[in-house]
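J.: A structural model of the following input is requested.
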Amino acid sequence: MMTVPSATSDLVDALDRAIRWSPFLAMVAAREPGIVAAVEAGRLDLSPVIDPDLPVATRLRRQRRALALTVALGDLSGRLDLTAVTAALTGFADQALDTAIRTAIAERYPGEEPRGFTAIALGKQGSFELNYSSDIDPILLFDPATLPRRAREEPEEAAVRIARRVVELLQARDGDGYVLRVDLRLRPSAEVTPIALPVDGAIAYYESQALAWERAAFIRARAAAGDIALGQRFLAAIRPFVWRRTLDFGAVGEIRALSVRIRDHHAQGQAFGPGYDLKRGRGGIREVEFFAQIHQLIHGGRDAVVRAPATRDALVELAIGSWIDVGDAAALGDAYTLLRTIEHRVQMIDDRQTHALPAIADALDRVARLHGLGEGADLLALLRPHVARVGEVYDALDDRRRPALSRDPETLAATLAAGGFDPDFAVRRIAAWRTGTYPALRSPAARDALEAVLPTLVEALGTAPDRDQALRRLDAMLESMPSAINIFRLLEARPGLADLLVRLLAHAPVLADELARRPALLDGLIDATALDGVGDLPMLVAAMRGGDAGDYGARLDHVRRLVGEARFALGAQIVAGTADPLAVAAGYARVAEAAVTVLTDATVAEFAAAHGRVPDSELVILALGRFGGGALTHASDLDLVYLFTGDFRAESDGPRPLGATLYYNRLVSRITAALSVATAAGPLYPVDTRLRPSGAQGPLAVSLDSFARYQREEAWTWEHMALTRARTVHGSPAARAATDAVVAAVLAGDRSTRDIVADARTMRADMARHKPPRGGIDAKLLPGGLVDLEFLVHVLQLTRRTGFAPDLGAAIDALAAAGLVSPSLRGAHDALTRLLVTMRLVAPDAEPPPAAATRALVAAALGVPDWPAVVASLATARQEVATAWDALMQEQAA
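T.: Take a look at the predicted model:
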């Protein structure tokens, strides 16, 4: 027996108010003298003992009656807060529903357990928020394969009989009252379907036909009674239906529209005052719930933490995640607590499922006094500011649409000309969209969505430096898109995204092309935190290992989606001017390393299922080049070397064993494919393995011992130069340490200084002939650019046997500290790298961008005032590098 002990006066006062102002509670108190005596003694019993020999229905009715009084007194006395009240009411509902299911099955099939029949709790029962006089809204499901039934009885017939008996046990009334009202109308197609549904049929419905409000309903769903495992299997199956990574903003609009229809349908309860509907009125309970659910639908597909079923919990998680304003969350939470509390007072009066304040003054006074206030006016004064704040916050979700663009060609042309467009060109393009020329715009729904967002788009396009060019890129994007409805609705719901979209279209053709191929990439930018960074390596790895991917193929797609979104967001950070290109370059590298980690682990596990593992051996992946240095661009490939530890003569221990060399070469072929082959979710990275021992002629994977021997005895100077940027990105700590030791030993070995310099000079000259600069602003290949800087650093590292660090900037710092280069060379490195990373997005041809605004964007990314300063910065950096290179060549020639 659970009791809540305390001083007596609060309970006695609550009992006095209950008997004086609530006819229902007065009646129950008269019929429950034991509870009254306990309360007068200062005890609140939340688990009253009911005669176990009574018939099930009678026992449940009396249990409910006793609970109604004890919970009410706990509530009125302040001993139970709203969470405790709703938890007690929900706990009883779960128990009663489960008891009814067990009883219905046992009566018809003696000795059978409640297998194959489950109740999914929706609404407030699902979130442990039942109110004082609430009905319950379960969906009753059965598994035809496991449901008990009689000979020659169809599973469907058996399930419906069980369901009818469950409802009868809970709803039937007698002198002891009733147990629970049961509403089964939330099941799929309730007007035509039986009251109990086969679980596979229900899964198929939610995966293919369900409406937007049904998605919202399942935010608060849980398996509550009967065969819990069956219920949990059902909920796991439909989870992707509820929590979609790519949000349909049309669904959010439908939820908003539902709120509007509720306001219209219950118009008499909208105005605040006597008769106000606490649940459905403007600023009421339903609007707090809808506010939370709309944001959960938007963000829950990506942020599982915000999927909290209970409304106040959801508000807290949304605020912690910065998805909603902290002040709004607190205000809505406080309002919800008060509104629900007063709703309970209204229901306590006569045990009726009502949500409206009484319209008659005397009755309103009664509710106020039950709550401990003087009169109805005091109650209204208490509620008024909370209701007003909820209404304001919820109304802010419904951004008013801008006036539609005119369909009259002359009026439209005048509007577009005033906005700085070439009116003939712009009118032709918009007319083509409106007539459904492109596949994505052929449906009436797509064109309706287009009309809703056109004013926003045209206004944003009007801010582009070259409006017609931005419009042309938008047109190309629409032409290549398979569907446009979702992106239009997204832009309508988040007008600020239109401005960012136009910046991408106007300044970053690389990102514009990606967006045309994968419009869902824009979903990742719905919140400003997308422009804050991509997180550290453990966070990225955890995200790529998460999700609902159930098999290897799904894992590949999941990683591709996350990588595509992260790389797109990193590029958008440069265009939006929110991040230093050096930080973006490091972010690109972390994303790539996380992808290598997760896809390698997944591929190793998949391969081991067929071939086992090689005992005392493991795969090691060595990153070289820009990946090794931890600074990629948007266009970088991955330079990888695959190694394995242990004896190359060993054999794997699986059902189809392979020798170690063959084992690892087949394995790394699959890893390379996992990293580079495009799927429906998009491409990942080009993978370059030509830096492996013996280059393209050698095996993809070699043993660590073979690698060490090759590097000591056969490697060319260029291979040792490449090794200076080596970094292990996969392997156990022991394997990484062994690989690092091999690399360090090779780099510290004796070499002829003259041979290194001569080889470097020859290699650089060959590269200049076969790979000339792309354009006039090629920070990589122009004389004195990044390639020359890399050659300079690597020659010094190998000839002086010092300053080794995969990160080129860190290596320069180490060489400067040793007095081998000028410290100013680090500034040249940073300027060249910033320019390279930025130009890969805005001018991949490495020519000066034609638009002045794009040039200004590049200047801002480099931290200089204008384009002439960009040109001067490049010239200065190239001169620094060229001077150092010439000095090194002359020194070695002397």
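J.: from now on I want contacts and neighbour counts done on CA atoms only, so please keep to that.
T.: Fine.
J.: would you map the helices across the stretch 151-300 of the chain?
T.: Remark: helices assigned in the stretch 151-300 of the chain by DSSP state H, counting those that start in this stretch are 155-171, 199-208, 212-217, 228-242, 249-265, 285-299.
J.: quick one: the helix or strand following the last one to chain centroid distance?
T.: Going down the chain from helix 285-299, the next helix or strand is helix 311-320, by DSSP states H and E. On the basis of C-alpha atoms, centre = their mean, to the nearest Å, helix 311-320 is displaced by 15 Å from the centre of the chain it belongs to.
J.: which elements pack onto the lengthiest helix in the chain?
T.: With DSSP state H setting the assignment, residue counts place helix 581-611 as the longest helix in the chain. Contact partners of helix 581-611 among helices and strands, from 3 or more C-alpha pairs under 8 Å, 6 or more residues apart in numbering; DSSP states H and E: helix 537-545, helix 552-576, helix 660-676, strand 727-730, helix 824-842.
J.: out of these, nearest to Leu515?
T.: helix 552-576 (8.6 Å; C-alpha to C-alpha).
J.: give the contact list for Leu562.
T.: Leu562 is in contact with Met544, counting by C-alpha atoms under 8 Å, 6 or more residues apart in numbering.
J.: now Tyr685
T.: Per C-alpha under 8 Å, 6+ apart, neighbours of Tyr685: 636-638, 675-676.
J.: ok, it to Gly284 distance?
T.: For Tyr685, the distance to Gly284 equals 51 Å [C-alpha to C-alpha, to the nearest Å].
J.: same question for Ala738.
T.: Counting by C-alpha to C-alpha, the gap from Ala738 to Gly284 is 65 Å.
J.: so for those two, which sits in the more crowded spot?
T.: More neighbours surround Gly284 than the other of Ala738 and Gly284, with 27 against 15 (other C-alpha atoms under 10 Å).
J.: and this one, so I can compare the two:
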Amino acid sequence: MNAEQLQKTLVASQYAEQVLGNHTELIQQDYAIDQFLSPLSTVQIHNYISDALDGIADESAWMRAMRILRARLMFRWIWQDANRLTNVVTLTRELSDFADAAICAAKAFAYEPLKAKHGEPMGYNGKLQDLIVIAMGKLGAQELNLSSDIDLIFAFDEQGETNGRKCIEVQQFCILWGQKLIYLLDHISADGFVFRVDMRLRPWGDGSALAISHVALEKYLSQHGREWERYAWIKARIVTGGKDGDDLLEMTRPFVFRKYVDYTAFEAMREMKGMIEREVQRRNIEDDIKLGAGGIREVEFIVQVFQLIYGGSKLELQDRQCLVSLQHLGEFGLLDTTAVAELEDAYLFLRRIEHAIQALNDQQTQSLPIEPDLRRRMLETLGFADWDAFLAVLNEKRAKVIYQFLHLIKEKEVNHLEEGFSQLEQRLSEVLDDNTKNLVHEFWHGHALKKLPAKAVQRLKAFWPHLVEAVIQSDNPQIALQRLMPLVESVMRRTVYLVMLIESKGALQRLVKMATVSPWICEELTHYPVLLDEFLSMDFELPKRKDLEDSLRQQLLRIEIDQVEDQMRVLRLFKKSNVLAVAASDVLAESPLMKVSDALTDIAEVSVNAALHLAYQIVAKKHGYPLDADGQRCALDYMSFAVIGYGKVGGIELGYGSDLDLVFIHYMDEQADTDGTKPISGFEFAMRVGQKFVSLMTTQTLDGRIYEVDTRLRPSGEAGLLVTSLKAFEQYQLKSAWLWEHQALVRARPIAGEMQLQKKFEQLRCDILTQPRDEAHVRAEVLKMREKMKDHLGSSKEQKKDGIFHLKQDAGGIVDIEFMAQYAVLAWSGANPDLAHYSDNVRILEDAAKTSCLSSDDATALIQAYLSERAESHRLALANQSMQVSASDWRDIREVVCKLWQRLIDPAAQAVG
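T.: Here you go, the predicted model:
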């Protein structure tokens, strides 16, 4: 053993003196081994623990062995640090590896007695449950210091029960398991401790259950997670817990790293910094190198605020280690190279001091020592001649951290209402009428504002000038402000949204532009402010079908089948947020009409598929699975149930407020019972699936409903069964259906359910539509139906005299074009089956031209007219306006449509007047 190095070690640490005195022989043995002072690998650390615990079954002996091993390794690490045989990064990594290995060993030792008493913990999913140990803080980042406690959270995948004689719930089993793990590591005996364990970072903190399920943790973070917890979860890492742990950690990432550039992190950091400063003053710990000004925590804050702002889009910034992420900040140009170098240098220096302080007496402290002897020891370890020289270097490095920190979080200058309202009022008065001015005045002097907490009022006042500036610069300030005021009032208690809009000027400008174009979008955001999260994260590209499916699947995956309200809430917000994304792309990126309709239809189809799957699961869980008409069991991947979309969803032409016209068919044995403990007939099973589906889709709650569903196009309409067998549907269509029902079938297509059944429906639809029909009869029936619609839904005579044209229902409007496309299928597909292939008007008209049923010019003219009228109806829907427009603006297009209507359907029709 090197005497000079030993002397430096004993000077550096009174604790090392105690270890040497208590374990002289063991220490001498350790230092007689070659390579003992070289860096330790993870495998070597696990081997040390394995060797120390080999053959030990007694709890007291296990605890003593672990504590002695910890003392020996601490002596080694203090030796290395005092003699500069290691560096901060290597030392903190080895300490973290030891903590990981100790946790795994304690977890394994604690399990067997619990298993013997209660049996194995089994989830309701039939899987063996594991205790998932999540490391937070420095252990999570693998940056543990010499005498650090370890911050842990315990979790498990799914609720359930143990399978032993003394059966208990999985959660209680995991709580007992976690309690024993803590005791094995944290309990102070004559031999000391292994690690102090801190569990206060778990959801709800002290007083809450020690272990939490995956679903409960996800719900907590989504509904109750606070901003400071986002900072804490940056460093979260699974120490042990297998695959389920990886899934759990992946679930937490959207809570930590928002999809959008998240400027609220600045505000959260300012608040946390203020809390820490007040605590420093209260405890009089200005010389704390971690919490004091320019300390370790400020370096971490600088890095973490950038991680929270940009980590959702720049995945490299999700790294847990401070120095790694600091380098990435330089690479991305978010911090200049000088700042990165200064912060890295200060951080390593401060962490070295931290180790020197903690080595003295193995205490969890970051305060500079006061006692002369301890100061002398620390100065000798760090290589400084005297205390003043040390403080000069320390203060120089802390000053650089303080500068970078203050530069980052400097408060933006804002004119509060009292200070700048007169100027704002003057600028507003130039663009607002009296009614809007009164609206603003009532807002600022109303009861709602008086009831706001002082902090919310402060943030609202800070936000107001930014809003006014954006409104004044918009195309229509008056309309924008009128539409945005209700939204501001709805979110003024959720001040995080105001902060986000203050920090992100671009988001506020986009919001103002959306308001000028669409009151509907403003109303959606006002009624459901949670959609602002999605709005602020949008990239204004239309969502892709696969992304929609993956997103919804992940959201529903962790919700138990009997948590119907949670399932419905996910479906509602999925639909609303994605429709809002389409609207934003429509307005701000000017996406093409057909692509917008495709995207809206995709959202509906994905929602319908998920709701059908859930409905089927719910009924099957209670009653078991039915048999299909061929005697096969209809499990979830073969359900013999399908949803048929009619009308706009069938024609892939959904708008923003469109209902879904749906028909349900099945291919089940209606007489055979299901195979569950509460069996019902296949007929009743199919009915219950249909009813549950409609309930999931249409139930109105505070979050609204998913979609309005209209099922009146089913066989026999409202008098008919909600769900029809494929055979009964075929018989009805062939023997009883009116021609108008075949006309509706033109725009029908399967949108959800079992694929083989969907194919059978498609073939049946084709067979029905391609039947030979008398053209004169088809023409007469189509004309009769069209006249009824005009009488009931078109403009009145007085409106027509006033120059009003109903874009959809009047002559030359959208419905005329739709009816001509449907007429083409019914009248001509007997001889031209390809006409029955598609359900959307544009492709039907294109095929009519390809088969020479229509001339190319006529088909093109109808398609162009149809797209022009649909685009305008689309714009009117966004603006919450009726379909009644000025007839003179549409004369030319109507004339084209009406001439073709005369030629194809009604030679006696009047031309456009």
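J.: could you quantify their similarity as a TM-score?
T.: Their TM-score after superposition, calculated using TM-score structural alignment, normalised by the length of the first structure, is reported as 0.73; 813 aligned residues with a C-alpha RMSD of 6.0 Å.
J.: just tell me the aligned range of stretch 680-696 of the first structure in the second structure.
T.: Mapping stretch 680-696 of the first structure onto the second structure (TM-score structural alignment) gives residues 702-718.
J.: distance from the chain centre to the matching stretch, please.
T.: 28 Å.
J.: tell me if I'm right that Ser676 of the first structure and Thr689 touch.
T.: No: counting by C-alpha atoms under 8 Å, Ser676 of the first structure stays clear of Thr689, with 11.9 Å between them.
J.: and those two? which has more neighbours close in?
T.: Between Ser676 of the first structure and Thr689, Thr689 has the larger neighbour count (other C-alpha under 10 Å), namely 21 against 18.
J.: excluding sequence neighbours, find me the nearest residue to that one.
T.: Leu640 (5.3 Å; C-alpha to C-alpha, 6 or more residues apart in numbering).
J.: my read is that the one you found contacts Arg626, right?
T.: No: contact status for Leu640 of the first structure versus Arg626: not in contact, 10.8 Å apart, counting by C-alpha under 8 Å.
J.: equivalent range in the second structure for the longest helix of the first structure?
T.: Counting by TM-score structural alignment, helix 581-611 of the first structure corresponds to 593-623 in the second structure.
J.: and that stretch, how far from the first structure on average?
T.: Stretch 593-623 of the second structure, aligned to the first structure and superposed, deviates on average by 1.3 Å (mean C-alpha distance after the TM-score superposition for the first structure).
J.: may I see the buried residues of that stretch?
T.: Within stretch 593-623 of the second structure, the residues that count as buried by 16 or more other C-alpha atoms under 10 Å are 593-594, 596-620, 623.
J.: repeat that for stretch 565-580 of the first structure.
T.: 565-576, 579-580.
J.: what lies in contact with stretch 136-143 of the second structure?
T.: 89, 92-93, 95-97, 99, 134, 144-145, 150-153, 201, 232-233, 235-238, 320-322.
J.: repeat that for stretch 461-478 of the first structure.
T.: Against stretch 461-478 of the first structure from outside (C-alpha under 8 Å, 6+ apart): 419-422, 425-426, 429, 438, 440, 484, 499, 502-503, 505-506, 512-513, 515-517, 851-854.
J.: tell me how far it is from the chain's mean position?
T.: 29 Å.
J.: with stretch 53-70 of the second structure instead?
T.: 45 Å.
J.: just give me the neighbour total for Tyr770 of the first structure.
T.: For the record, residue 770 of the first structure is His, not Tyr. Around His770 of the first structure there are 8 residues (other C-alpha under 10 Å).
J.: re the thing from before, which of the contacts of stretch 461-478 of the first structure count as buried?
T.: Buried among those by 16+ other C-alpha under 10 Å: 419-421, 426, 429, 438, 440, 484, 499, 502-503, 505-506, 512-513, 515-517, 853-854.
J.: ok so, going back, which of the contacts of stretch 136-143 of the second structure are buried? Put it as a ChimeraX command.
T.: The buried residues among the contacts of stretch 136-143 of the second structure can be selected in ChimeraX (16+ other C-alpha under 10 Å) with this line:
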select :92,93,95,96,97,99,134,144,145,150,151,152,153,201,233,235,236,237,238,320,321,322
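J.: ranges for the strands of the first structure?
T.: Listed in chain order, the strands found in the first structure under DSSP state E are 117-121, 138-142, 196-198, 222-226, 619-624, 638-644, 687-688, 701-703, 727-730.
J.: out of those strands, deepest packed?
T.: strand 117-121 (a mean of 28; mean count of other C-alpha atoms under 10 Å).
J.: pull the distance from that strand to the chain's centre.
T.: 28 Å.
J.: in contact with the residue nearest to Thr689 of the first structure, which residues?
T.: Per C-alpha under 8 Å, 6+ apart, neighbours of Leu640 of the first structure: 621-624, 687-689, 691-692.
J.: could you do Gln347 of the first structure as well?
T.: 132-133, 353-355.
J.: save those residues as JSON lines, and put in distance to Ser22 of the first structure too.
T.: What follows is the contacts of Gln347 of the first structure, written out as JSON lines (distance: C-alpha to C-alpha, whole Å):
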{"residue": "Tyr132", "distance to Ser22 of the first structure": "13"}
{"residue": "Ser133", "distance to Ser22 of the first structure": "14"}
{"residue": "Gln353", "distance to Ser22 of the first structure": "15"}
{"residue": "Thr354", "distance to Ser22 of the first structure": "14"}
{"residue": "His355", "distance to Ser22 of the first structure": "16"}
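J.: of all those residues, which comes closest to Glu112 of the first structure?
T.: Ser133 (32.6 Å).
J.: now do the same for that closest one: its match in the second structure.
T.: Under TM-score structural alignment, Ser133 of the first structure pairs with Leu146 in the second structure.
J.: for its match, which non-adjacent residue is closest in space?
T.: Here the residue nearest Leu146 of the second structure, using C-alpha to C-alpha, 6+ apart, is His355, at 5.8 Å.
J.: I figured the one you found hits Ser148, correct?
T.: No: using C-alpha under 8 Å, His355 of the second structure makes no contact with Ser148, being 9.8 Å away.
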